[in-house]
Each structure stands twice: as C-alpha cells, then as structure tokens.
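Undergrad: My questions are about this predicted structure, shown below with the sequence.
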Amino acid sequence: MKPDYNTMTTAELTAYVLSHRDDVAAIDALVDRRSPDSEATWFEGPKSVEDMERMSREFEQELKKRIQKHD
C-alpha cells in the first residue's frame, strides 16, 4: 500500500522520494508542490534598442553574481 502523499510534509515526501526513486507518483506529487514563481526574477521587456542593450548588460551582471556566489 502506498502512503498518502498529500498528508506528508514536503520534507517527508522528499525523504520518501529519495528512498523510493522509482515511485513515479511520489515524484509527481513532489514536483507538483514546487512553486517556481517564488524563485523567479521578473524583468520588464525591452521597449527600444537601448533597453535591450541595458537588459543584456543587467542579465550578464546578474549571471556573473550568481556564478561567483556558487564558486
């Protein structure tokens, strides 16, 4: 009998998935809980060539910061 994934905390479900890696239903339940928007950085779209160039520089700076953070 499979456990009720809805009653598990995210930590419990993560531990369960790690010890039952072939339980696709458990993996699906864990992935369904994820909220990528909470981790997203939203940017306004460019309205001109200058905006596009500025955004390109800002993206590059942000990527460099994140890479340095993980080094």
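TA: Arrived safely.
Undergrad: From now on I want contacts and neighbour counts done on CA atoms only, so please keep to that.
TA: Will do.
Undergrad: who's in contact with R34?
TA: By C-alpha atoms under 8 Å, 6 or more residues apart in numbering, the contact list for R34 is empty.
Undergrad: Apologies, that question was intended for L30.
TA: 10, 13-14.
Undergrad: That one and D4: what is the separation?
TA: 12 Å (C-alpha to C-alpha, to the nearest Å).
Undergrad: Second structure follows, compare the two:
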Amino acid sequence: MTQQPNFQTMPRKELRSYVLSHRDDEDALRIYMDRLKSEPGIDRHQGGVTADDLARLDRLVQQSITKTGEIS
C-alpha cells in the first residue's frame, strides 16, 4: 500500500494539483476545501443566481435589443 502524502504540510498549490490528479481522494479534497475557507485573500463565490442577477441580465438583454433593433 502506498503511503499517503501529508496534506496538512503540503503547499496549497501542490495540494490543488494532487486533488485534481487524485479526484477520488476525499480526504485530500476535504483538507483542500477547508484550507480555501480559512486562508485570507481567496475569492469566494456563493454560487447560484439571485433575483437581482436575473433583473440585471434582463436589463442588459433589453438594452442590447434596443441598440441593435432586433432579436437574434
């Protein structure tokens, strides 16, 4: 059996690379995700689309239609 790397001491970039190449390793993924949550300076996105997002998209589409004069 192969010895598993020490994910706690592994640099984040190396851990990311490991997770991407060992997609079935749930322990590595869990540690990587925990690290992303705790490290400062990491952009976090909540995901999903809000009603405000849809309203903004609708306004942009309407502006585009008005500018071009047609629906493509």
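TA: On my side now, so go ahead. Keep in mind that this is a model prediction, so the values were computed, not measured.
Undergrad: What value does the TM-score take for this pair?
TA: Superposed pair, TM-score by TM-score structural alignment, normalised by the length of structure 1: 0.51. Supporting alignment: 47 aligned residues with a C-alpha RMSD of 3.2 Å.
Undergrad: And the buried ones among the contacts of L30 of structure 1, selectable in PyMOL?
TA: Here is the PyMOL selection string for the buried members of the contacts of L30 of structure 1, based on 16 or more other C-alpha atoms under 10 Å:
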select buried, resi 13+14
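Undergrad: Show only the entries of the contacts of L30 of structure 1 found in helices.
TA: Among the contacts of L30 of structure 1, the members falling in helices (DSSP state H) are 10, 13-14.
Undergrad: Output those in JSON lines; the columns should cover distance to I67 of structure 1.
TA: Output for the ones in helices among the contacts of L30 of structure 1, formatted as JSON lines (distance: C-alpha to C-alpha, whole Å):
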{"residue": "T10", "distance to I67 of structure 1": "28"}
{"residue": "L13", "distance to I67 of structure 1": "30"}
{"residue": "T14", "distance to I67 of structure 1": "27"}
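Undergrad: I am finished for the moment; much appreciated.
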